[in-house]
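Participant: please work out how this folds:
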Amino acid sequence: MTPITEVEGRRLALTNLDKVLYPSVGFTKGEALHYYATCAGALLAHLYNRPVSFLRFPDGPDGQRFFTKNVPPGTPSWVRTAEVPRRSEEGTATYVLVQDMSSLIWAANLVTEFHTPQWQADSPGTADRMVFDLDPGAPATVVECCTVALWLRERLAADGLHVYAKTSGSKGLHVLVPIEPTPSEKVTAYAKELAMEAERELPGLALHRMTRSLRPGKVFVDFSQNAAAKTTATPYTLRARAEPTVSAPVTWEEIEGCAEPGELSFLATDIAPRLDAYGDLLGPLINLNRARKLPRGFR
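Facilitator: Purely as a prediction, here's the structure:
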């Protein structure tokens, strides 16, 4: 019998709670739902008013994985949605907005990573945050990403910007910056300039091009996720990896002290203690008082 639970007055059918999603550690779907419920306060703040793309992995990370952008079949009528202009054709697409606990648990029951754009639903294509996705090419690891992240922090600070970081939940780091609303194409142009500068200033380490043959041992500074059509793993989302890793906010002290890749890898079970210890380290991303304008010429 499918368990029925009530969340904020909404009745939800939760399926296959004993199903093992991460065999390496025996982590079940029920534990995944529990994780999302316990970190909902922080996660929902970063999902709020942002159209959600789902990377679904219902049979675990070794099973089929697929992106769902439009509203999934069977979505309850009470789940809020947003009409978003299509980028490559006329008309709009309908996306889910995960605004509350009931919507979060419904979406988590689909077994998903949450991905969101750098803009909000009521201002599509106008970014209020900037992101750099630091992706290491083996044998480089997150340790090398830390070196690039620290360079970016200093360079962005020189332009008067506040800078924050989280793990990708995969191999690398995300560097994030709250900005005053700016057209996505201008944010992308500025981010590209900094990625190119990083390549010049950190020769043999940073790389601004995706070319696979150039990437071994280097850190790809991916600026392209600032494009209006792109999305990034939302803070606190589980990832479809071998273990239930999370895209987790980190302190700059942790980045400065990182000597081994495992030091910046966090599982679902690590997040509640970190929230107790630090609060939401990315809270300033949703505090407009921390947002700053891009340098003149990119506004």
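
Participant: going forward, measure contacts between C-alpha atoms and count neighbours the same way
Facilitator: Noted.

Participant: name the element the spatially closest residue to residue 7 that is not a sequence neighbour belongs to?
Facilitator: The shortest distance from residue 7 to any non-neighbouring residue, by Cα to Cα, 6 or more residues apart in numbering, is to residue 102 (5.2 Å). When secondary structure is defined by DSSP states H and E, residue 102 falls within helix 101-108.

Participant: same for that helix, what does it pack against?
Facilitator: Using 3 or more Cα pairs under 8 Å, 6 or more residues apart in numbering; DSSP states H and E as the contact criterion, the elements in contact with helix 101-108 are helix 29-38, helix 40-47.

Participant: in the helix or strand where residue 276 lies, what counts as buried?
Facilitator: Secondary structure assigned from DSSP H and E places residue 276 in helix 268-278. Across helix 268-278, burial judged by 16 or more other Cα atoms under 10 Å covers 268, 271, 274.

Participant: how close does the residue nearest to residue 7 sit to residue 256?
Facilitator: For residue 102, the distance to residue 256 equals 38 Å [Cα to Cα, to the nearest Å].

Participant: and these two? Which one has more around it.
Facilitator: With other Cα atoms under 10 Å as the criterion, residue 102 and residue 256 differ in neighbour count, and residue 102 comes out ahead with 20 against 13.

Participant: the more buried one touches residue 33, doesn't it?
Facilitator: No. Using Cα atoms under 8 Å, residue 102 and residue 33 do not qualify as a contacting pair, with a distance of 11.6 Å.

Participant: mind listing what's buried along the one helix or strand residue 5 maps to?
Facilitator: Secondary-structure element containing residue 5, defined by DSSP H and E: strand 4-7. For strand 4-7, burial by neighbour count (16+ other Cα under 10 Å) applies to no residue.

Participant: I'd like the next helix or strand past that strand.
Facilitator: Towards the C-terminus, the helix or strand next in line after strand 4-7, according to DSSP H and E, is strand 10-13.

Participant: which strands and helices lie in contact with that following strand?
Facilitator: Contacts of strand 10-13 with other secondary structure elements, assessed using 3+ Cα pairs under 8 Å, 6+ apart, are made with strand 4-7.

Participant: run this one through as well so I can compare:
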Amino acid sequence: MSDDTDFAPLAETGQQLVFVTGPSGAGRSTAINVLEDLGFEAIDNLPLSLIPRLLDGPPLGRSMALGVDVRNRDFTTKALMKLLDRLPERADMKVSLLFLDARKDVLIRRYSETRRPHPMSPDEGLEAGIEREAELLAAIRARSDMLIDTSDLSPHELRESLTGMFGAPEDQRLSVSLQSFSYKRGVPHGVDMVFDCRFLRNPHWEAELRPLTGEDPKVAEYVQQDPRYAEFFAKIRELTEMLLPAYREEGKSYLTIGFGCTGGRHRSVSVAENMAEALANKGWQVSIRHREMERRR
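Facilitator: I've put the predicted structure just below:
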């Protein structure tokens, strides 16, 4: 096919064309599956040389997600860059490059868990392959339109993020994620707002309550008996309820609020549970995650 292909059939549909790439183990396959669930025509590992023919064929009538990475038969940084340069800039066809990334230690752990050989170093050390792939993809990463670091994201959180980016308007309600956590392990990645609950009375020092969690009514009652609790909760609820409509009006589709305490099992969990109930009663779409409790489980 010649270099002057105009890709007209796809352009006429007015759909999205999303290239999904990133290092092996960063979540690219998960992202492809999510986009497919959102209604995209998803094709993974199609040789780059065949993509122009695909785009020049009959229109599919819906958006497309094309997964490309080092496993593609004819993949090179130069070839992908050239392909992207040839795609026309048109108002009725939005072309974007989504890059999924993760820290090296996370990629090593994920590969160690699956025991799969790395495509860039099947006969060498895992770390060498990861470093070689990162070097190969550096220019593509820099060019990406959207970059998601999945190092600290669960598959559910990645799905929520992609739904906010690519979901249909009816899917793009503002989703509120509440997370409890322990300050000992650090603030969760990607949190938009954080409330510190460490000043509240601590159930950890009560032998009867220590083995329980903030989901238990006994622990919740103990925390709420703190004379500062009622005013604290009323103020952060009022602040949150004021900000959520503003975030929605700005086009934000996903907001994460963190609640931290020392151990991440009692006070932060209790406050997060109460906030989830309060926001849900107001009609907000709420999900909740207790990070430290997940680790223990």
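
Participant: can you pull the TM-score for these?
Facilitator: The TM-score (TM-score structural alignment, normalised by the length of structure 2) is 0.30; 163 aligned residues with a Cα RMSD of 7.0 Å.

Participant: out of the buried residues of helix 268-278 of structure 1, who's nearest residue 106 of structure 1?
Facilitator: Compare each of those with residue 106 of structure 1 using Cα to Cα and the shortest gap goes to residue 268, at 18.5 Å.

Participant: is it true that the closest one touches residue 35?
Facilitator: Yes. With contact defined as Cα under 8 Å, residue 268 of structure 1 counts as touching residue 35 (6.3 Å).

Participant: can you count the residues close to residue 255 of structure 2?
Facilitator: The number of residues packed near residue 255 of structure 2 is 19, by other Cα under 10 Å.

Participant: A strand includes it, no?
Facilitator: Yes. When the secondary structure is assigned by DSSP: H, G, I helix; E, B strand; the rest coil, residue 255 of structure 2 falls within a strand.

Participant: residue 242 of structure 2 versus that one, what's the distance?
Facilitator: 13 Å.

Participant: next: residue 42 of structure 2.
Facilitator: Between residue 42 of structure 2 and residue 242 of structure 2 the computed distance is 39 Å (Cα to Cα).

Participant: please apply the same query to residue 65 of structure 2.
Facilitator: The span separating residue 65 of structure 2 from residue 242 of structure 2 equals 37 Å under the rule Cα to Cα.

Participant: between those two, tell me which one has more neighbours.
Facilitator: For the pair residue 65 of structure 2 and residue 242, the greater number of neighbours falls to residue 65 (24 against 11), based on other Cα under 10 Å.

Participant: wait, is the more buried one part of a strand?
Facilitator: Yes. Secondary structure of residue 65 of structure 2 (three-state DSSP): part of a strand.

Participant: pretty sure residue 219 of structure 2 contacts residue 268?
Facilitator: No. Contact between residue 219 of structure 2 and residue 268 fails when scored by Cα under 8 Å: they sit 11.0 Å apart.

Participant: and these two? Which one has more around it.
Facilitator: The residue with more neighbours, out of residue 219 of structure 2 and residue 268, is residue 268; 28 against 25, by other Cα under 10 Å.

Participant: the buried residues of helix 268-278 of structure 1 into JSON lines, with extra columns for distance to residue 196 of structure 1?
Facilitator: Listed next are the buried residues of helix 268-278 of structure 1 as JSON lines, based on distance: Cα to Cα, whole Å:
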{"residue": "268", "distance to residue 196 of structure 1": "35"}
{"residue": "271", "distance to residue 196 of structure 1": "34"}
{"residue": "274", "distance to residue 196 of structure 1": "34"}
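
Participant: quick one: the strands in structure 2, in order.
Facilitator: All strands of structure 2, identified by DSSP state E, fall at 16-21, 41-44, 64-67, 94-101, 146-149, 175-182, 193-196, 254-261, 285-290.

Participant: which helices and strands sit right next to the first one?
Facilitator: Judged by 3+ Cα pairs under 8 Å, 6+ apart, the packing partners of strand 16-21 of structure 2 are helix 28-37, strand 64-67, strand 94-101.

Participant: and the ones you listed as a markdown table, adding distance to residue 224 of structure 2?
Facilitator: As requested, these are arranged in a markdown table below (distance: least, Cα to Cα, whole Å):
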| stretch | distance to residue 224 of structure 2 |
| --- | --- |
| helix 28-37 | 40 |
| strand 64-67 | 49 |
| strand 94-101 | 41 |
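
Participant: most tightly packed of the ones you listed?
Facilitator: Ranked by mean neighbour count under mean count of other Cα atoms under 10 Å, these are led by strand 64-67, which reaches a mean of 22.

Participant: elements contacting it?
Facilitator: Helices and strands touching strand 64-67 of structure 2, by 3+ Cα pairs under 8 Å, 6+ apart, are strand 16-21, helix 28-37, strand 41-44.
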